[in-house]
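> Attaching a predicted model along with its sequence, questions to come.
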Amino acid sequence: MQLDFVPGTLCDERMWGRLLPLLGDGYTFNHVPLYQAQTRGQMLELIGAHSAPQANLVGFSLGAYLALEYALAQPERVRSLTIIGSAGKKLADKEKATRERIIPQLEKNQYTGMTQMRLREIVAPQHLDDGALIDVIQQMAVDLGKDVLLAQFRSTIERPDLMQRVRELRCPVLIIGSELDKLAPADDVRELAANCPNARLHVLNADDGAGHMMPLEAPQLLADYMQAFYQSHHE
């Protein structure tokens, strides 16, 4: 079975590096190069161009939102959908204001990677001292760089709320969230799942030690959930 992975903001295939070896045999992996796009429309086109005709989409964060948007627009092309770290919502006013403040600063200044404040927002406290994990996040950010970050911020600051529209989905859906996720709060993820007739929901608890960056922070749990999901729907 081919799985088509859609990364989040300032992420590429390295986001999945800890997860993929744990999925075991029987899978092939394909990566959507989201960072090549300048607009949200181009991002959706990339998903179509770089995924299977009947895709098993796996999206993280921004990539999960886009995979959901793609599944709603092209239902005949999506066999299953896995949503990690997203509730399919439009940006909150506070987050919009933050981005509108950050964008001019990014335009003027050199980008050297994520700040400690940002890392504390996306990584659980117990992983802040995990040098290997932080290095992956920072290296992706530095390698993809300012232009990619600006394009992803600008093109997704205004986006529709898909929270109610998930009712339209007919494919099987796996939704994974975390109690420690500050960007996609667990209550929002639960609401998304409640709206989706074909959803299987898993919410990692605080003891699981994962914030927003779940594929890096809790890869074994995600692998277990994904294997059970695909086995039940694709036997």
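Ah, there it is. Numbers count the residues shown, from 1 in each chain.
> use CA for all of it now, contacts and neighbours both
OK.
> so what's the residue most central in space within the chain closest to, chain neighbours aside?
Centrality entry for the chain: nearest residue to the mean C-alpha point is Phe60, 1.3 Å, by Cα atoms, centre = their mean. Nearest non-adjacent residue to Phe60, counting by Cα to Cα, 6 or more residues apart in numbering: Ile84, 4.8 Å away.
> Can you give me every residue that contacts that neighbour?
The contact partners of Ile84, by Cα atoms under 8 Å, 6 or more residues apart in numbering, come to 58-61, 64, 175-177, 214.
> Closest to Pro125 out of the residues you listed?
Distance from Pro125 was checked for each of these by Cα to Cα. The minimum falls on Met214, at 13.0 Å.
> what's near enough to touch the closest one?
Residues touching Met214, when contacts are defined by Cα under 8 Å, 6+ apart, comprise 84-85, 178, 222.
> Highest neighbour count among those residues?
When those are compared by neighbour count (other Cα atoms under 10 Å), Gly85 ends up highest, at 30 neighbours.
> quick one: that one and Arg120, what's the gap?
Separation of Gly85 from Arg120 (Cα to Cα, to the nearest Å): 16 Å.
> Over to Ala37?
27 Å.
> so Ala87, which of the three states?
In three-state terms, and counting by DSSP: H, G, I helix; E, B strand; the rest coil, Ala87 is coil.
> put this beside the first:
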Amino acid sequence: MKTVILLCGLLCDEVVWEYQAQALRAEYDVRILKFVEQDSMEAMAAHVLRHAPERFALAGHSMGGRVALELMRRAGPRVERLALLDTGFEGPAADEASRRAVLVEQAQREGIDAVAAAWGLPMLAPGHRSNPALVRAMFDMVGRMSGGIYAAQTRALLGRPDATEVLTNIACPTLVLCGMEDGWSPPERHRRMAELIPRASLRLIDDCGHMSMMEQPVAVLAALRDWLALEDAHA
């Protein structure tokens, strides 16, 4: 049975992939990895490799996509296919540290629940911010984290290298997916990523923000099934 590893993003845990993982487990060995003890991209990539077989399919969402690119830098030949969801590839922007620090400091000072709305609601498409079940699932997920975890994950993001060269060297079939209303990591960035990756397919999901797997679970599952059915470049 082929292994599919799903990487969680900032302040996310297994719940973010729950719908897709449950469906795919009928056919694949699905493993979801979160990052609550690491504070660098290098440590996060090493964490993935410790839990991975020799060959596997890899999908990363948001920060998890950044981790996936770091893993491609370090162990690309082990990855049979790659999926990058609502993520990015550039290094940190000049003002990124100061912008991120506001919420991190609040979370450490007042507790992680204090930033759930300020961080979580903008991640959703505007039309989904009034969906009580979705919003509660988001807030509960954030609440399972802590100010310390948030700070460590933010340090990892701020220390990330530019991955442009990594994209141009990816040899395996690659899915690039983004919500059309993702204001955090917009579609244009994903179009650029797809242009840089030699064997990329681009999937833009309507009525969807940054949390694509939770906002449009059926559409994302369909995209993942198509991706997993692509010919293996190493076969």
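Cool, the structure landed. Note that the structure is a prediction, hence the values are computed from the model and not measured.
> where does the TM-score land?
Once superposed, chain against chain, the TM-score is 0.91 (TM-score structural alignment, normalised by the length of structure 1); 232 aligned residues with a Cα RMSD of 1.9 Å.
> Tell me which of the contacts of Ile84 of structure 1 fall in strands.
Filtering the contacts of Ile84 of structure 1 for membership in strands, criterion DSSP state E, returns 58-60, 175-177.
> What segments of structure 1 are strands?
Assigned by DSSP E, the strands in structure 1 fall at 2-6, 28-31, 55-60, 78-84, 173-178, 199-204.
> Can you lay out these as a markdown table showing distance to Gln164 of structure 1?
Written out in a markdown table, the entries for the strands of structure 1 read as follows (distance: least, Cα to Cα, whole Å):
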| stretch | distance to Gln164 of structure 1 |
| --- | --- |
| strand 2-6 | 22 |
| strand 28-31 | 28 |
| strand 55-60 | 19 |
| strand 78-84 | 15 |
| strand 173-178 | 15 |
| strand 199-204 | 13 |
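> What's the local residue count around Gly145 of structure 1?
When neighbours are defined as other Cα under 10 Å, Gly145 of structure 1 has 17 of them.
> so it touches Tyr111, yeah?
Yes. With contact taken as Cα atoms under 8 Å, Gly145 of structure 1 and Tyr111 are classed as touching, separated by 6.8 Å.
> what residues are up against the residue of structure 1 most remote from its centre?
If you look at how far each residue of structure 1 sits from its centre, by Cα atoms, centre = their mean, the farthest one is Lys108, at 28.0 Å. Lys108 of structure 1 makes contact with no residue, according to Cα under 8 Å, 6+ apart.
> Name the residues of the lengthiest helix in structure 1 that come out as buried.
What stands out as the longest helix in structure 1, according to DSSP state H, is helix 131-156. When burial is assessed from 16 or more other Cα atoms under 10 Å, helix 131-156 of structure 1 yields the following buried residues: 133-134, 137-141, 144-146, 148-156.
> which residues of structure 2 fall in helices?
Under the criterion DSSP H, helices of structure 2 are mapped to 18-24, 41-50, 63-75, 96-110, 116-120, 132-143, 147-158, 164-168, 187-196, 212-215, 217-228.
> What residues in structure 1 pair up with the third one?
By that I understand helix 63-75 of structure 2. Aligned by TM-score structural alignment, helix 63-75 of structure 2 corresponds to residues 62-74 of structure 1.
> Can you give me the distance of the closest residue to Leu66 of structure 1 other than its chain neighbours to Gly63 of structure 1?
Counting by Cα to Cα, 6+ apart, Leu44 is the residue found nearest to Leu66 of structure 1 once chain neighbours are left out, at 6.7 Å. According to Cα to Cα, Leu44 of structure 1 and Gly63 of structure 1 sit 10 Å apart.
> Repeat that for Leu150 of structure 1.
As it turns out, when the distance is counted by Cα to Cα, Leu150 of structure 1 lies 16 Å from Gly63 of structure 1.
> can you list the residues that contact stretch 132-140 of structure 1?
Stretch 132-140 of structure 1 is touched from outside by 10-12, 14-15, 113-114, 127-128, 216-217, with contacts defined as Cα under 8 Å, 6+ apart.
> ugh, wrong one, I meant stretch 188-197 of structure 1
Contacts with stretch 188-197 of structure 1, where a contact means Cα under 8 Å, 6+ apart, come from 85-88, 163-164, 166-170, 175-177, 199-201.
> which of the residues you listed count as buried?
For the contacts of stretch 188-197 of structure 1, a burial check counting by 16+ other Cα under 10 Å picks out 85-88, 163, 166-167, 169-170, 175-177, 199-201.
> sorry, back to before: make TSV out of the ones in strands among the contacts of Ile84 of structure 1 and add distance to Glu235 of structure 1.
Shown next, in TSV, are those (distance: Cα to Cα, whole Å):
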residue	distance to Glu235 of structure 1
Val58	18
Gly59	22
Phe60	25
Ile175	20
Ile176	22
Gly177	25
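> Leaving out the residues flanking it, which one is nearest to Lys89 of structure 1?
Once flanking residues are discounted, Lys89 of structure 1 sits nearest to Asp161: 4.6 Å by Cα to Cα, 6+ apart.
> Next: Ile149 of structure 2.
With Cα to Cα, 6+ apart as the measure, Val36 is the residue that lies nearest to Ile149 of structure 2, at 5.6 Å, once sequence neighbours are left out.
> and the corresponding residue of structure 2 for Leu221 of structure 1, how many residues sit next to it?
Under the alignment (TM-score structural alignment), Leu221 of structure 1 pairs with Ala219 of structure 2. When counting by other Cα under 10 Å, one arrives at 18 neighbours for Ala219 of structure 2.
> ditto for the one 4 residues further on
The local packing count at Ala223 of structure 2 equals 20, with neighbours defined by other Cα under 10 Å.
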